[in-house]
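Q: Build me a model from this:
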Amino acid sequence: MLAEQTRDEVFEAELRAQLELVETALLQSAEAQTPMVTEAAQHIIAAGGKRFRPLLVALSARLVPGASEADVIKAAVVVELTHVASLYHDDVMDEARIRRGSVSANSRWGNTVAILVGDLLFARASDVVSELGTDFVRIQARTFSRLVQGQIAETVGPGAGQDPLDHYLQVVADKTAALIATSAIFGAMIADADPVLLQRMADFGEQLGMVFQLSDDIIDITSDVTGKTPGTDLREGIPTLPILLARRSTDPADARLLQLLDSDLRDDDALAEALDLLRRHPAVDQARAEVERRATIARLLLADLPPGPARRALEELCESVVTRSS
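A: Sure, this is the predicted structure:
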């Protein structure tokens, strides 16, 4: 037991050291020709973040011995730069004022600069991924295509006759799950995993990405205990899993909730009433059940992976994503 704990402690120390190298490489990748552009490009990176995607790269790479640390760092930089670049564009489209506790780039430098900085970071991600080889470039390009198509689908909304919930789940898959799946694939590829393991990690990352976003949907409704401002998506009229499930209700008792969901929720009293009704609505438990269903699939995908600290860490990561919304 003591030897096992020691292996885990060494594993965690090595992982932390590797992620610190990723952090340094991220800032270096965002350096530009002028101080102003460098500051703007490093703005979101310097504000911190979960670094969920780099962590997934690093853990996946440790499932099989022998992964090159230099390549792990490059792959982690690629996925995080891609994620950060998309945030610059998202904030412009959403007219966001705050990002990660700081003034958003579009608020500070304007929309045009924010869009161009996002483009710069996408370009830097493409430059770094080219050092890993054509297979990585191909996957990155296809992932980027999914990100863009997901954003377009979200912007346009469901088509005539399309189920809004099915549409939303596809948006989540493309906008969020795609890059998380790529993070898992990249790590396994660097470790020279066999095709079976590569597919397993692709499927795991896709499910984990869905769990990641759908958990956030629930947190937006139930976030009094998480420290996050509740009802942000609700106030902005963003369709999320609990809201879409509640909208399917035909119960006359839900008439007031449905009326509020169609109203202007910038009013604090109206928002508070809508949140109260939603928190007591079966839709929240239904949303939690969907998150747990997908998390169970993700856990089962890990069951046959090589045993050891990396697999345990992936299992714990999956569990942490689920429990934060419970």
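Q: Every contact and neighbour count from this point should use C-alpha atoms.
A: Fine.
Q: can you give me the helices for the stretch 51-200 of the chain?
A: Counting by DSSP state H, counting those that start in this stretch, residue ranges of the helices within the stretch 51-200 of the chain are 52-61, 69-94, 105-109, 111-130, 134-156, 164-172, 178-190, 195-222.
Q: Around E319, how many other residues sit close by?
A: The local packing count at E319 equals 17, with neighbours defined by other CA atoms under 10 Å.
Q: The one 5 residues further on now?
A: For R324, the count of nearby residues is 15 (other CA under 10 Å).
Q: Enumerate every residue touching the nearest residue to it once chain neighbours are set aside.
A: Sequence neighbours aside, S215 is the residue nearest to R324 in space, at 7.3 Å (criterion: CA to CA, 6 or more residues apart in numbering). For S215, the contact set (CA atoms under 8 Å, 6 or more residues apart in numbering) comprises R288, V291, V321, V322, R324, S325.
Q: before we go on, could you also do this sequence so I can check it against the first one:
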Amino acid sequence: MARVEVALVEHARSRAGFVTEAASHLLSAGGKRFRPLLVLLAAEAGSHPDAPEVITAACVVELTHLASLYHDDVMDEAALRRGADSANARWDNHVAILTGDFLFSKSSELTADLGPEAVRIQAQTFTALVEGQILETVAPGPDEDALAHHLDVVSGKTGALIATSARYGALFGGTTPEVQQALTEYGTIVGSAFQLSDDILDIASESTESGKTPGTDLREGVPTLPVLIARASTDPGDARLLELLDADLTDDRLHAEALALLRAHPAMEQARQYVVGEAARAKALLAVLPPGPVRQALEAFADVVAVRSS
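A: This next block holds a predicted model:
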């Protein structure tokens, strides 16, 4: 990871100082580096985990992720990202959008160095990511299952790039095709579980440890797993909660009441159990790997995603 960090700083450089400053803004703000870490872990399952292509692939997925954050913040009109001013707040939307484009182009340059197979994978990943982002802005139709729609959004917007992270690690680390397929599926499931655990944190967290104010998604009317499960309730005792979920929750009093009711609702435990179940499903795919530290690390990775507190 230390090598990846050094490489990321270099790849965010431009011949123009201002571009370098803008492109390094979110990079220097930190982050979990969830995606490059998964590249490195998956590569350990292969015969040459120290191949230079593994480091390059780790940079590709993180730069792609960072680029998407610049665009997300413009769409969400976000003022903060990772505890710092978002690029659009520090500069403006034009700078944020073009900086995201710059980082996407840098990730594309690196992908080209990895060969045509990586280019194809990256193109497919980007398609899924953008489709997921677009679907998030479109409410499900009256005959559509709102929960299924949300899971579809999460699979594209978050799961696709994390799946590619595992796939790149397995591919460039030198694993067999069987392992590559299993780890790609593992990444898809773990990636979606990562976002769904974020859904739970939005309601459950008592502080800003998760990186945002508790109940932010609830206040903004963004669909999340616990809310969607609660909305499906037919219990007459949930009438007040359902009424609040359709109300304007920018009102602090109503928001606090809705948050308290949700925290006490069975939907929270159902959401947690769903994510834990997804982690178990992901771990079952690791049966293709021999017992040992690599498999244990990937199992632990899935568990951390399912029960994380930040």
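Q: And V113 of structure 1? What does it align with in structure 2?
A: Using TM-score structural alignment to pair residues, one finds that V113 of structure 1 aligns to V95 in structure 2.
Q: which non-adjacent residue is nearest that match?
A: The spatially closest residue to V95 of structure 2, leaving aside those adjacent along the chain, is N88, at 6.9 Å (CA to CA, 6+ apart).
Q: distance of the one you found from D73 of structure 2?
A: To D73 of structure 2, N88 of structure 2 is 7 Å away according to CA to CA, to the nearest Å.
Q: Likewise for E209 of structure 2?
A: In this structure, E209 of structure 2 lies at 19 Å from D73 of structure 2, with CA to CA as the measure.
Q: out of these two, which sits in the more crowded spot?
A: The neighbour comparison of E209 of structure 2 against D73 (other CA under 10 Å) goes to D73, with 20 against 12.
Q: ok, back up a step: neighbour-wise, which of the contacts of S215 of structure 1 leads?
A: Scoring the contacts of S215 of structure 1 on neighbours with other CA under 10 Å, the highest-scoring entry is V291 at 26 neighbours.
Q: residues in contact with it?
A: Counting by CA under 8 Å, 6+ apart, V291 of structure 1 has contacts M210, V211, L214, S215, V322.
Q: hmm, which of these are common to structure 2?
A: Taking both residues aligned by TM-score structural alignment, their matches' CA atoms under 8 Å as the threshold, the shared contacts between this structure and structure 2, drawn from the contacts of V291 of structure 1, are V211, L214, S215, V322.
Q: Tabulate the residues you listed (JSON lines), appending distance to R16 of structure 1.
A: Converted to JSON lines, the kept ones among the contacts of V291 of structure 1 look like this (distance: CA to CA, whole Å):
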{"residue": "V211", "distance to R16 of structure 1": "24"}
{"residue": "L214", "distance to R16 of structure 1": "27"}
{"residue": "S215", "distance to R16 of structure 1": "25"}
{"residue": "V322", "distance to R16 of structure 1": "23"}
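Q: From those, pick the one nearest V117 of structure 1.
A: When the kept ones among the contacts of V291 of structure 1 are compared for distance to V117 of structure 1 (CA to CA), L214 wins out at 28.5 Å.
Q: Enumerate every residue touching the closest one.
A: Residues counted as contacts of L214 of structure 1 (CA under 8 Å, 6+ apart) are T240, L241, A287, V291.
Q: What separation do you get for the residue nearest to the spatial centre of structure 2 and D113 of structure 2?
A: Nearest to the geometric centre of structure 2 sits T158, at 4.0 Å (CA atoms, centre = their mean). When distance is defined by CA to CA, T158 of structure 2 is 24 Å away from D113 of structure 2.
Q: Show me what D262 of structure 1 lines up with in structure 2.
A: For D262 of structure 1, the residue aligned by TM-score structural alignment is D246.
Q: do A25 of structure 1 as well
A: With TM-score structural alignment defining the correspondence, A25 of structure 1 maps onto A7 in structure 2.
Q: What of R53 of structure 1?
A: Under the alignment (TM-score structural alignment), R53 of structure 1 maps onto R35.
Q: With R294 of structure 1 instead?
A: Under the alignment (TM-score structural alignment), R294 of structure 1 pairs with E278 in structure 2.
Q: doesn't its match fall inside a helix?
A: Yes. Read with DSSP: H, G, I helix; E, B strand; the rest coil, E278 of structure 2 is one of the residues of a helix.
Q: neighbours around S14 of structure 2, how many?
A: By other CA under 10 Å, 15 other residues sit near S14 of structure 2.
Q: just to revisit the earlier point, pick the most deeply packed of the helices of the stretch 51-200 of structure 1.
A: By mean neighbour count, with neighbours taken as mean count of other CA atoms under 10 Å, helix 178-190 ranks first of those at a mean of 28.
Q: mean shift of it relative to structure 2?
A: Mean deviation of helix 178-190 of structure 1 relative to structure 2 after superposition (mean CA distance after the TM-score superposition for structure 1): 0.3 Å.
Q: one step back: which residue in structure 1 lines up with the residue nearest to the centre of structure 2?
A: In structure 1, the residue matched to T158 of structure 2 (TM-score structural alignment) is T176.
Q: Quick one: residues contacting its match.
A: Counting by CA under 8 Å, 6+ apart, T176 of structure 1 has contacts L147, G209, M210, Q213.
Q: switch the cut-off to 7 Å
A: By CA atoms under 7 Å, 6 or more residues apart in numbering, the contact set of T176 of structure 1 is G209, Q213.
Q: And L40 of structure 2, by the same measure?
A: Applying CA under 7 Å, 6+ apart, the residues contacting L40 of structure 2 are V54, G169.
Q: list the buried ones in stretch 278-285 of structure 1?
A: Of the residues in stretch 278-285 of structure 1, those scored as buried under the neighbour-count criterion (16 or more other CA atoms under 10 Å) are L278, R279, H281, A283, V284.
Q: Share the number of residues neighbouring the match of R294 of structure 1, please.
A: Other residues near E278 of structure 2 come to 20 when the count uses other CA under 10 Å.
Q: and the gap between it and I203 of structure 2?
A: Separation of E278 of structure 2 from I203 of structure 2 (CA to CA) stands at 20 Å.
Q: can I get the contacts of L214 of structure 1 in TSV with secondary structure?
A: Supplementary listing: the contacts of L214 of structure 1 in TSV, determined by three-state DSSP:
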residue	secondary structure
T240	coil
L241	helix
A287	helix
V291	helix
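Q: What is the most widely separated pair among those residues?
A: When these are compared pair by pair using CA to CA, the farthest-apart members prove to be T240 and V291, with a separation of 12.8 Å.
Q: check contacts around the aligned partner of S192 of structure 2 in structure 1.
A: S192 of structure 2 maps onto M210 in structure 1, with residues paired by TM-score structural alignment. Taking CA under 7 Å, 6+ apart as the contact definition, M210 of structure 1 lies against V172, A173, A177.
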